[in-house]
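**Student:** Need a 3D model of the following:
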Amino acid sequence: MALAAAAVLLFATACSDGDDEPASTSPSPTSSASSPATTPADTVTITMENFAFSPANPQVRPGEKITVVNKDSAAHTVTATEGDAFDTGSIAGGKSGTFTAPSEPGEYAFVCTFHPNMTGTLIVG
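**Tutor:** Alright, predicted model coming up:
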């Protein structure tokens, strides 16, 4: 009997690869999803509410896309006061639009052409 047990032990040891870790038969999880280039946190949004821009002085990168959300019932615009650097055109109440920041760094004053008391400065840097 002892001889049979020794033979089994010898056979089991001979088949071992010397690695004391148990073999894993389940595949390890892998992730093939990649991060998006731009996350929602990176998106600049100007909100028009209570006849005011928020933020009034947004900071953006040159050429960055900016979302404009009108939470008022009246139409508004985001229009550069000098030249034609940007202009959303009329954005109806409850709607949104987009525009692209100028490619040149600097400070660009803007206004709602319907409500001249609504002003702000786009800081491109």
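**Student:** make it CA atoms for all contacts and neighbour counts henceforth
**Tutor:** Will do.
**Student:** What's the separation between the closest residue to residue 43 other than its chain neighbours and residue 5?
**Tutor:** Leaving aside its chain neighbours, residue 43 sits nearest to residue 66 (7.0 Å; criterion: Cα to Cα, 6 or more residues apart in numbering). Residue 66 sits 77 Å away from residue 5, taking Cα to Cα, to the nearest Å as the criterion.
**Student:** So for those two, which residue has more residues nearby?
**Tutor:** residue 66 (18 against 10; other Cα atoms under 10 Å).
**Student:** What residues of the helix or strand that contains that one count as buried?
**Tutor:** Element membership of residue 66 [criterion: DSSP states H and E] is strand 65-70. Buried residues in strand 65-70, counting neighbours by 16 or more other Cα atoms under 10 Å, are found at 65-70.
**Student:** this one as well, want them side by side:
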Amino acid sequence: MTRFGSSIGALLLIGALISACGNTPAPSTGYGAGGGASSVATSSGVPGSPAPATAGPTITISGMAFGEPLTVAPGATITVVNDDSVEHSVTSKPETGFDTDIDGGATKTFTAPTQPGEYPFVCTYHPNMKGTLTVK
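**Tutor:** So this is what the prediction gives:
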């Protein structure tokens, strides 16, 4: 073999080794070789990242329901977590205390009324959803 031929052969071998080292196989997704994708979506919207921590009083909307009644201090900041995929609202009845719309999968806050009392609320989009906020 000529000197030129052995140089090309060496370059091809080096290129093949570099290419093989940088080729990392894709993780298995359970859909067969190379098909499909798998990720965990969180309320932060970033696959694989943890859901944002909520401190303080929280209303969690899940399964088209508000969950347990909530008692808070006057003027408290309340976090609303909408685990459903559709928009909801947290609207006091009568409309004297608070009214917050929240997109599906989102988290939002609002301020509780400053006057103590019981504040029934509904979802204006789904009137069968009812809850109670107690301020004391």
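**Student:** re earlier: what's the match for the residue nearest to residue 43 of the first structure in the second structure?
**Tutor:** Residue 66 of the first structure maps onto residue 78 in the second structure, with residues paired by TM-score structural alignment.
**Student:** Over to residue 48 of the first structure?
**Tutor:** Per TM-score structural alignment, the equivalent position to residue 48 of the first structure in the second structure is residue 61.
**Student:** Burial check on its match, number of neighbours?
**Tutor:** 21.
**Student:** Check which element follows the helix or strand encompassing residue 48 of the first structure along the chain.
**Tutor:** Per DSSP H and E, residue 48 of the first structure falls inside strand 44-49. Counting by DSSP H and E, the next helix or strand C-terminal to strand 44-49 of the first structure is strand 52-54.
**Student:** Just give me the mean distance for that following strand relative to the second structure.
**Tutor:** Here the mean offset of strand 52-54 of the first structure against the second structure after fitting is 0.9 Å, by mean Cα distance after the TM-score superposition for the first structure.
**Student:** now what about the following helix or strand past that strand, what contacts it?
**Tutor:** Once strand 52-54 of the first structure ends, the next helix or strand along the chain (criterion: DSSP H and E) is strand 59-60. The contact list for strand 59-60 of the first structure (Cα atoms under 8 Å, 6 or more residues apart in numbering) reads 44, 101, 122-125.
**Student:** mind redoing it with 10 Å?
**Tutor:** Applying Cα atoms under 10 Å, 6 or more residues apart in numbering, the external contacts of strand 59-60 of the first structure come out as 42-44, 66, 100-102, 105, 107, 121-125.
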